[in-house]
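# What follows is a predicted protein model with its sequence.
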Amino acid sequence: MQGLMQDVPLTITHLFDRAEQYFGHKEIVTATGAGVERTTYGEWAARTRKLGGVLDTLGISAEGRVATFAWNTARHLELYFAAPCSGRVLHTLNIRLFPEQLTYIVNHADDEVIFADKSLLGLLAPLMSSFERLAHLVIMDDGPTSGGDEIPDGLDANGVQVHDYEALLAAAEPVQWPVISNERQAASMCYTSGTTGNPKGVVYSHRSTYLHTMGAMMADSLGARESDVILPVVPMFHANAWGLAHAAVATGASLVMPGPDLSGPAVAKLIVDEKVTVAAGVPTIWMAVLPELEGKDTSSLRSIPCGGSAVPKSLSEGYREQLGLPILQAWGMTETSPIASVCHIDADQSLLSIEEQADLRTQVGRISFGVDARVVDPETMEPIVWDGESSGELQCRGNWIASAYYDDERSSESFTDDGWLKTGDVAAVDERGRIRLVDRTKDLIKSGGEWISSVELENEIMAHPQVAEAAVIGVPHPKWGEAAVACVVRVAGEEPTAESIIEFLDGKVAKWQLPKGVIWIDEVPKTSVGKFSKKTLRDAHHDHLMDQ
């Protein structure tokens, strides 16, 4: 017997229609080099429909890839919806990738047009001659920058036609969106950060984005709602801004777009001035923001989602002590759209001591509704018991989890024969389904036959009052095969010693896990998405212990 319910395609158009019809009065704020710009969802929707007309005028094919090279702005949000709602595919380009990686993904995705912020053209201009199919470049004026207002030469290489965004929009007619009957049609694509080899393309469908948006609206997830003022500091070119751009539009939440200035003072000012309720970003952002919020009115804040890399316990507790609001740790990947778990404290756990709750918040939380997860031995694929201690490779599946990479032979390496995503994370899961990440498989350190978690050591070291940042790497050791070394950034004006760092760890971790050395650095190198680049550190310091 079949159910007698209507079958309406789950498409991004529905999200747009809600914002246009119900929330036209709500505000979208963008911080630019010229100051704060304000618009409404009603004005945004009208411009987005005209942008659909621009794509027609430019002759972008029915399923053509529409690339963006831009900061978080209202214009970028117009592209977020005009491309998929018109049946095309949005392709967000990561502005922090290496030049050869950008060339690879533009050509691999067959991008037909790039919409680029003027302030970023200096990064794009040298690469224009390497783009094979690109026919159009549309320049979006994002205001004055420290680099000046001159347009670089070479943007028209290979016959690419160069346009002004506002001029195209002024000449365009608004369009009605086509009916998208196939909810599994591609809506957008995003490439991984490419820390090993070329970036890999993840293609999101209308259906997956719709369902992920609903997931982001759940109370036990990010809980996006109409009353929110959402500040996505996480870039729109990275994993769909964690779904917050779509969720804000769907719920009618006000949006605050940070533009190019992601410094601690700039982000803190937006939080205070715009009365932000939800502010999402990676740990390095919140390290810089916390001191800027001291003494400021942050009473509007209800949630600080944080992910991308492990949230140090000291950082989360710093926010709890100063703002009365600990960081909300979440976990996901480009391949998981990305929300796959969120760390809320259970009702009975709210009765635990402050220290016990702080320990729980170092986890990445319970597996999200809509996602299945398992932990297995990566060699035998045998399941690992969920006791909170036993660890193995974390694998996921679900309606917003990738099933393969776009046109890439490496798919077989990252997906199991029975359809699960191999996340590359080593994790332990407890009986409540709460995930504790042990480390990335490539960052685990095997010393004397025993595994050391770099994440655990980093969390402990960053609690040291004289430490600003720390990354732990494994390097070759003549006796132990591999040993842990701590790469440490001092707090300005402080002079901790290597001995004081090791002594601080004594009693917090097993003695055999203690770092065999400390390297003082000015800054922990970051990947294109703001994570610690431990590969860079390993390459630079691989021989550090070989004479010991």
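Everything's here; your move.
# use CA for all of it now, contacts and neighbours both
OK.
# now R397, what's its secondary structure?
Following DSSP: H, G, I helix; E, B strand; the rest coil, R397 is assigned to strand.
# What is the neighbour count of it?
R397 sits with 21 neighbouring residues when counted by other C-alpha atoms under 10 Å.
# S412 too?
S412 has 11 neighbours, counted by other C-alpha under 10 Å.
# Quick check: it vs G419, distance?
10 Å (C-alpha to C-alpha, to the nearest Å).
# How about L328?
Taking C-alpha to C-alpha, one finds L328 at 30 Å from G419.
# Please say which of those two ends up with more neighbours.
L328 (24 against 15).
# List the contacts of the more buried one.
With contact taken as C-alpha atoms under 8 Å, 6 or more residues apart in numbering, L328 is in contact with S303, I304, P305, C306, V342, C343, H344, R361.
# Return the distance of the residue lying closest to the first one once chain neighbours are set aside relative to V342.
In space, not counting the residues next to it along the chain, S303 is nearest to V278; the distance is 5.0 Å by C-alpha to C-alpha, 6 or more residues apart in numbering. Using C-alpha to C-alpha, we find V278 at a distance of 14 Å from V342.
# Next: A484.
30 Å.
# now S411
The separation that S411 has from V342, given C-alpha to C-alpha, amounts to 27 Å.
# all helices for the stretch 251-400 of the chain, in order.
264-273, 283-289, 313-323, 354-360 (DSSP state H, counting those that start in this stretch).
# ok, and here's another one to check against it:
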Amino acid sequence: MRGLMQDRPLSLPHVFHRAEQLFGHKTIVTATVTGRTRTTIAEWAVRVRRLATALDTLGVSADGRVGTFCWNTARHLELYLAAPCTGRVLHTLNIRLFPEQLVYIAEHAADEVVFVDRSLLPLLLPLIDKMPTVRRYVVIDDGADHAVPDDERFLDYEELLAASEPFEGRFRVDDENTAAAMCYTSGTTGNPKGVVYSHRSSVLHSFFTLTTDGPALSERDVVMPVVPMFHANAWGLPYGILMAGADTVFPGPNMTPDAILELLASEKVTVTGGVPTIWMGALPKLGEHDLSSLRTILCGGSAVPRSLSEAYREAIGVPMFQAWGMTETSPIATTGTARSHHDELDEDGRADMRARQGHPVPLVELRIVDPETGEEQPWDDTATGEVQAAGPWIASEYYRGEGGGAQFTEDGWLRTGDVASVDRYGSFRLVDRTKDLIKSGGEWISSVELENEIMAHPAVAEAAVIAIPHEKWVERPLACIVVKPGQSVTKDELVAFLEPRVAKWWLPDAVEIIDEVPKTSVGKFSKKTLRDKFSGYRIDAPDSTG
């Protein structure tokens, strides 16, 4: 017996038409090089319709890849809808990748056109002759003073839209499983790998952003995605904002702590999201701004230090709202919301709860598996294993089938490379990345947990822990720390601080003071860079004790 419900595709045209029809009066604010621009969703929707026609004019094929090399702006949001709503595939290019990686990605995805913010032209221009599939570059003028080449391949965005009539009627994508967007992983070894999101996965993930145990976006919110729109579709926030009908604030090219905090305050933002390094940089300046409108600070991309979350709670009354996932999980797979069994906890216990990555969100299934035996591990908050994921917005393979053998299990689960333990209520606690664990004397040391304890020291701004070869113990931890301005800390002082907090054999054998922890293209700590920097380091040497 079949259900007698209408069979309508879960596709992004629904998100567009819902926003256009119901929320035309809501605003979209963008901070540009020259100041802020304001528009309404109704005005924005007309521009989306013009852009849809323009993609035809540009000759983009029916399922052609539309590259974007842009900041978080209203113009970028126009591309977020115009490309997939016309059957094309949005391909957000990471502006912080190395040039050779950008060239590889653009060619691998076969981008046919690239839309680029004028302020980013200096990064893209040296590469254009190395991207043979790209026939047109469309420059979005964000006020930057960079010359546009006198080259027939380059077009002006506003002129293109002005010459295009708005698409009439309703957009249609009949097959919900067709590609809507693609992003490339940035943290894997070898070449980046393409993750292709379907219309179905994007719509389902957008629904999740409206749930109470998720970001809980609503029509009453003012949302500012600080996480880049070129990184895993800004955690699904752009589509979720449109589905909810919230007001939107985009930070544009100025990503300094002062600029971000000023926008949060002046636009009375209620929900924002970004990686921990963003919020670390803003922490010393919180007292200079009125952030009383904020109710949620979504934080993810890497484990959120307990000390960082508590510092925000103490300063503005809003701790971090932790989420976990990766490009391959669209990306949100868990959220750290408080549950009823946490009600009796004291403040210290609540802080510990918030330091966990939290529970699997609806429609996502997770398990932890011993990477050597393949056996599923118990949820007793003691056993650890690699996190594996399954669900309707979890990748099933990479674009062109590359690298799939190592990343996906025989029964179709995604191997995330993260190691965690899980309590009996299903709350995940990230232990480490499999490649970042430190094997000392046959026992594992979690670099993430050790970093969190180091960053609780009042003189430490940032900390990253890596494994260093050791003659007796195979590997031992090296702590690379950034000291706060005007502060100091010695190795002995740091070890004394850690002694009551971690097992004795976890204590770092060496401490190095560095100017800053290197970051990846999406703002995570780059331990690979640190491992390369200290590749010749030997803890046994008498002059290498920090």
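Arrived safely. Predicted model only: the values in this text are computed from it and were never measured.
# Could you get me the TM-score between them?
The pair, once superposed, lands on a TM-score of 0.97 when counted by TM-score structural alignment, normalised by the length of the second structure; 540 aligned residues with a C-alpha RMSD of 1.1 Å.
# Aligned to the residue nearest to S303 of the first structure, what sits in the second structure?
Using TM-score structural alignment, the partner of V278 of the first structure in the second structure is V271.
# is it true that that match touches L291?
No: judged on C-alpha atoms under 8 Å, V271 of the second structure makes no contact with L291 at a distance of 11.0 Å.
# which of the residues in stretch 257-275 of the first structure are buried?
For stretch 257-275 of the first structure, a neighbour-count test (16 or more other C-alpha atoms under 10 Å) marks 257-260, 262, 264-268, 270-272, 274-275 as buried.
# Quick one: end-to-end distance for it.
13 Å.
# cool, stretch 448-460 of the second structure as well?
Criterion C-alpha to C-alpha; first-to-last residue distance in stretch 448-460 of the second structure is 15 Å.
# Find me the equivalent region of that stretch in the first structure.
The aligned range for stretch 448-460 of the second structure is 455-467, by TM-score structural alignment.
# Buried residues, the matching stretch. List them.
V455, E456, L457, E458, N459, E460, I461, M462, A463, H464, Q466, V467.
# Of those residues, which belong to helices?
Among these, the members falling in helices (DSSP state H) are V455, E456, L457, E458, N459, E460, I461.
# that older thread, let me know which of the helices of the stretch 251-400 of the first structure is tucked in deepest.
Stretch with highest mean neighbour count among the helices of the stretch 251-400 of the first structure: helix 283-289 (a mean of 20; mean count of other C-alpha atoms under 10 Å).
# List of residues touching it?
Against helix 283-289 of the first structure from outside (C-alpha under 8 Å, 6+ apart): 262-265, 267-268, 306-312, 315, 530.
# now do 7 Å
G264, P265, V267, A268, C306, G307, V311, L315 (C-alpha atoms under 7 Å, 6 or more residues apart in numbering).
# mean deviation (superposed) between that helix and the second structure, please.
Aligned to the second structure and superposed, helix 283-289 of the first structure gives a mean residue distance of 1.0 Å (mean C-alpha distance after the TM-score superposition for the first structure).
# Of V278 and V342 of the first structure, which one has the most company?
V342 (26 against 23).
# separation between the aligned residue in the second structure for the more buried one and A461 of the second structure?
For V342 of the first structure, the aligned residue in the second structure is T335 (criterion: TM-score structural alignment). Going from T335 of the second structure to A461 of the second structure by C-alpha to C-alpha gives 25 Å.
# Kindly report the same for E475 of the second structure.
25 Å.
# And for R65 of the second structure?
For R65 of the second structure, the distance to A461 of the second structure - C-alpha to C-alpha - is 41 Å.
# And stretch 519-536 of the first structure, end to end?
14 Å.
# now stretch 510-518 of the first structure
Using C-alpha to C-alpha, one end of stretch 510-518 of the first structure lies 17 Å from the other.
# That stretch aligns to what range in the second structure?
Alignment of stretch 510-518 of the first structure against the second structure: residues 503-511, by TM-score structural alignment.
# what do we get in the first structure for I316 of the second structure?
Mapped onto the first structure by TM-score structural alignment, I316 of the second structure lines up with L323.
# for the residue nearest to S303 of the first structure, what are its contacts?
With C-alpha under 7 Å, 6+ apart, V278 of the first structure has these contacts: D228, V229, I230, L231, L301, R302, S303, I304.
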